[in-house]
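Visitor: Prediction below, plus the sequence it came from.
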Amino acid sequence: MDGKGLEQHGREGADGSIGAPAGGTGSALMRKRLLAAGLVVILLVAVGIGLRIARREKPAGQSETGPVPVEVMAVERGEVKRVVDITGRVAPEVEVNIIPKVPGRIRSITVDVGDRVREGQVLAKIDDAELVAALHNAEAGLAVAEANARIAAAALEDARRNLDRMKQLYDAGAVSQQQLEQAQLNYDRAAAGVAEAQVRQARAAVEAARVQLANTVLTSPVDGVVTARFADPGAMAGTTQPIMTVAAIDQVQVQVSVTGDDINRLKAGQEVPVQVSAAGDQDFKGKIARISPAADARSKMYPVEITIPNPGHLLKPGMFAEVKLATEIRRDAVRVPVQAVLDKEGRKVVYVVEGGRARERRVETGIADERYVEIISGLRHGERVVITGQEFLADGAAVTVTGGAGKGAKS
């Protein structure tokens, strides 16, 4: 074989040998790609594990972007009330049924439901024709009795004078004992004939007739409002059924029922906030007027009566009232806002801000009202407790105080 053959053979060999080495090069490339993919997977797994470890090491409740923003309030001393909410109904202080004292036909009615009336104001009149006639008859009877009394009095005077004269004549021996005794008898008869009793009786009859006549005019016994009307002019009125009702509502009352556990904690004169939704959003100030010493036989609850000034008559009989009875009052209690106290698995806890971190503190609570809860133990006066954002916290979480209330809240 010549040199060209060898060279050609060498090229072919080179060309032919390209196939075998090419296959080896492809396998190497595949291995490189698999190796790179494996490294990526390992890197991702490592990153994931690192993030998970980081999360576990990060205090619970801490924001991904930094400390948790919170608002705080300094623990303070002040009043806390234990309040019992009870529902009652508004009732008039005085309610009077207007019932005629004499029967008869109603001549007129001068007021209607909703009208305000004054004490002594005329409300209605009953026909008085028969009673006017009865009064005239009684007055005539009195006149006759008085006339008879005058005649009897004159006869008595004559008898007295005659008796005096007969005594003088008897002493002088001019008349007999029998004549003197007859003069005495005439005097006694004249004295018995004086009709003083008849006059008194006649006068009583006149007075009774006048009272009956006056009773035909029905007046209001109180300042108040006509709350009901049951009759019209022309109707017959009796002496047992009312023709209208008048209620005094310048001051109203609410009666509520209290348990035996609370009744001895209340005092007459104690101020009581009252809300009546039908009368608007304002709070009304009432006072405990009466506390029953005995429980109701059926409910076993103790009635308590609360009076409320009502000059504008906003409170009307029948409205529902929400009464807030303070059964316990702590005047100088250590207190925090109610929202500061959390319930964790039956434990009462708060978060206290110390050195930029929230520290969980277990507390013992006492009585509470709508705004504050009494702290019996676990906090000191002046410490800063979290009142907003506490639901995102855990013990040791970093916090940023963004606001608050009370002395030292932002310090």
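Guide: Received it, and whenever you're ready, just let me know what you need.

Visitor: hey, let's count contacts and neighbours off CA atoms from now on
Guide: OK.

Visitor: Tell me how many other residues surround the nearest residue to residue 176 once chain neighbours are set aside.
Guide: Spatially, and ignoring its direct neighbours in sequence, residue 176 is nearest to residue 170 (6.4 Å; CA to CA, 6 or more residues apart in numbering). Burial of residue 170 is recorded as 16 neighbouring residues (other CA atoms under 10 Å).

Visitor: Now do the helices in the protein.
Guide: Using DSSP state H, the helices of the chain run over residues 3-57, 129-172, 177-193, 196-214, 260-263.

Visitor: would CSV of those helices with distance to residue 326 be doable?
Guide: Listed next are the helices of the chain as CSV, based on distance: least, CA to CA, whole Å:
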stretch, distance to residue 326
helix 3-57, 48
helix 129-172, 58
helix 177-193, 76
helix 196-214, 51
helix 260-263, 9
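
Visitor: hang on, isn't residue 89 packed against residue 320?
Guide: Yes. Shown here, residue 89 and residue 320 form a contact pair, counting by CA atoms under 8 Å, at 4.7 Å.

Visitor: Quick check: the nearest residue to residue 353 once chain neighbours are set aside vs residue 376, distance?
Guide: Closest residue to residue 353 apart from its sequence neighbours, by CA to CA, 6+ apart: residue 384 at 5.8 Å. Relative to residue 376, residue 384 is positioned 16 Å away (CA to CA, to the nearest Å).

Visitor: adding another structure so you can compare the two:
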Amino acid sequence: MKKTGTIIILLAIVVLFTGAMYWLWSKNSEDPIVYTTESPTTETIVKKTVATGSITPKEEVLIKPNISGIIEEIYVEAGDIIKSGDLIAKVKVVPNVNSLNSAKNSINGAKTSVETARLALESQRNIYQRQKGLFEKGVISANEFDQAQLSFDQAQQRYNQEKVGLQGAQQTFEIVKTGTTRGMGASANTEIRATVSGMVLDVPVKTGNQVIESNNFNDGTTIATIADVDKMIFEGKVDESEVGKISENLPLEITVGAIENKKFDAVLDYIAPKGVSENGAIQFEIKGTLAKKDTTFIRAGLSANASIILEKAESVLAIKEALVQYDSKTKKPFVEIAIGEQEFERRDVELGVSDGLNVEVKSGISKEDKIKVWNQLKAPPSFGGQG
């Protein structure tokens, strides 16, 4: 029994000794941690937010007819440059039966009134002639003659007015029937003319299409869309989380997907006071006017992105955001500066503008300092007889 106990104790000692040796060997075989360093650089840091949208004309005018009918001829096409007053299209009127009958009745009524006024004028003329003869013979007084002359003049005036009314009724009938009348010239309702100068962006109708006039109850059919393409704006939307960071008159950098390697300067001049819900998020409309100095032709409707520049620091001392640490208690930023081989000391720093990757350092370090990188690296394995 004694011998068996001794053997067990010896085996236990051997196992414990072997385990201890293995643990020491494993501990010594671990590679030491090596920290690399980086130096500050001189950068231009821009803090910005991005809005998506499109390029549209600042002022877009819709040309609509003043009379309903059918497009008889179109004189322009999209892309044409036109001036105010240029002929765009011609409309053939399809008269409304009720309006036509009403116009005819107005003519008949005006003719009756003219005939009645003519008969009254003839009667007053005869009375005037008789009174004139009697006055010349001294039979009647001057007052009686003056009254006869006044009545004759009034009858003449009423007759002339009724003739003008008949002429107006006839012109109204012609306009209802054909859309124009003699003497209207360029103001004829059937001739659709440009109200502004610019480029024709769209002609959504074709010859033979029926169009509706613009009135108080209907917007009317758009015959052409005209805009000044030298005055373009960016229209986009920003999320509610970003709208509080922006303000009017901030600079914009516009990039258009269809125009590569080109940026356009603009100024933010409108932020919607009310947001709109889209896909569960509140979006606010913004507008920015593009600078006139750029001569590149931008087609209306092209999709674009606008970088809204919130802050900008040019040629400043900067480091990567990943190098900055924050004190757990004070929450103040600091970095660790190399003072020897894998030896570092803490330096508090004052930070400025950040773009999410790089951050401006206002004070605390110099360009010659070596800053500790917190990504730990294993020491390279050693060869050549070392165990």
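Guide: Sure thing, it's come through. Fair warning: this is a prediction, and the values are worked out from it, not measured in the lab.

Visitor: So after superposing, what's the score?
Guide: The TM-score (TM-score structural alignment, normalised by the length of the second structure) is 0.58; 316 aligned residues with a CA RMSD of 5.5 Å.

Visitor: about what we covered before: burial measure for the residue nearest to residue 353 of the first structure, as a count.
Guide: By other CA under 10 Å, 28 other residues sit near residue 384 of the first structure.

Visitor: That one against residue 355, yeah?
Guide: No. The criterion here is CA under 8 Å, and residue 384 of the first structure misses it with residue 355 at 11.1 Å.

Visitor: Just want the most central residue of the first structure.
Guide: In the first structure, the centroid-proximal residue (CA atoms, centre = their mean) is residue 323; its distance is 2.8 Å.

Visitor: Now the alignment partner in the second structure of it: closest residue in space, sequence neighbours ignored.
Guide: Using TM-score structural alignment to pair residues, one finds that residue 323 of the first structure aligns to residue 306 in the second structure. Leaving aside its chain neighbours, residue 306 of the second structure sits nearest to residue 254 (4.5 Å; criterion: CA to CA, 6+ apart).

Visitor: show me what contacts the residue nearest to the centre of the first structure?
Guide: Residues in contact with residue 323 of the first structure, defined by CA atoms under 8 Å, 6 or more residues apart in numbering, are 84, 85, 86, 87, 88, 272, 273, 274, 275.

Visitor: circling back: relative to residue 147 of the first structure, how far out is the residue nearest to residue 176 of the first structure?
Guide: Using CA to CA, residue 170 of the first structure is found at 35 Å from residue 147 of the first structure.

Visitor: Likewise for residue 178 of the first structure?
Guide: 33 Å.

Visitor: Which one's more surrounded, the two?
Guide: Between residue 178 of the first structure and residue 147, counted using other CA under 10 Å, residue 147 has the larger neighbour count: 14 against 10.

Visitor: My read is that residue 289 of the second structure contacts residue 269, right?
Guide: Yes. With contacts counted by CA under 8 Å, residue 289 of the second structure reaches residue 269, the gap being 7.0 Å.

Visitor: More neighbours: which of these two?
Guide: residue 289 (22 against 15).

Visitor: if we can go back for a sec, and of the helices of the first structure, who's closest to residue 296 of the first structure?
Guide: Between residue 296 of the first structure and the helices of the first structure, the shortest gap by CA to CA is with helix 260-263, which sits at 11.0 Å.

Visitor: For the residue nearest to residue 372 of the second structure when sequence neighbours are not counted, which residues are in contact?
Guide: Leaving aside its sequence neighbours, residue 372 of the second structure sits nearest to residue 37 (CA to CA, 6+ apart; 4.6 Å). Taking CA under 8 Å, 6+ apart, we find residue 37 of the second structure in contact with 338, 370, 371, 372, 373.

Visitor: Of those, which is the most crowded?
Guide: Result: residue 371 is most packed of the contacts of residue 37 of the second structure (other CA under 10 Å), 25 neighbours.

Visitor: That one and residue 353 of the second structure, how far apart?
Guide: 19 Å.

Visitor: Please enumerate the strands of the stretch 201-350 of the second structure.
Guide: With strands called from DSSP state E, counting those that start in this stretch, the stretch 201-350 of the second structure shows them at 210-211, 224-227, 232-239, 251-256, 263-271, 276-278, 281-290, 303-320, 325-326, 333-340, 343-348, 350-354.
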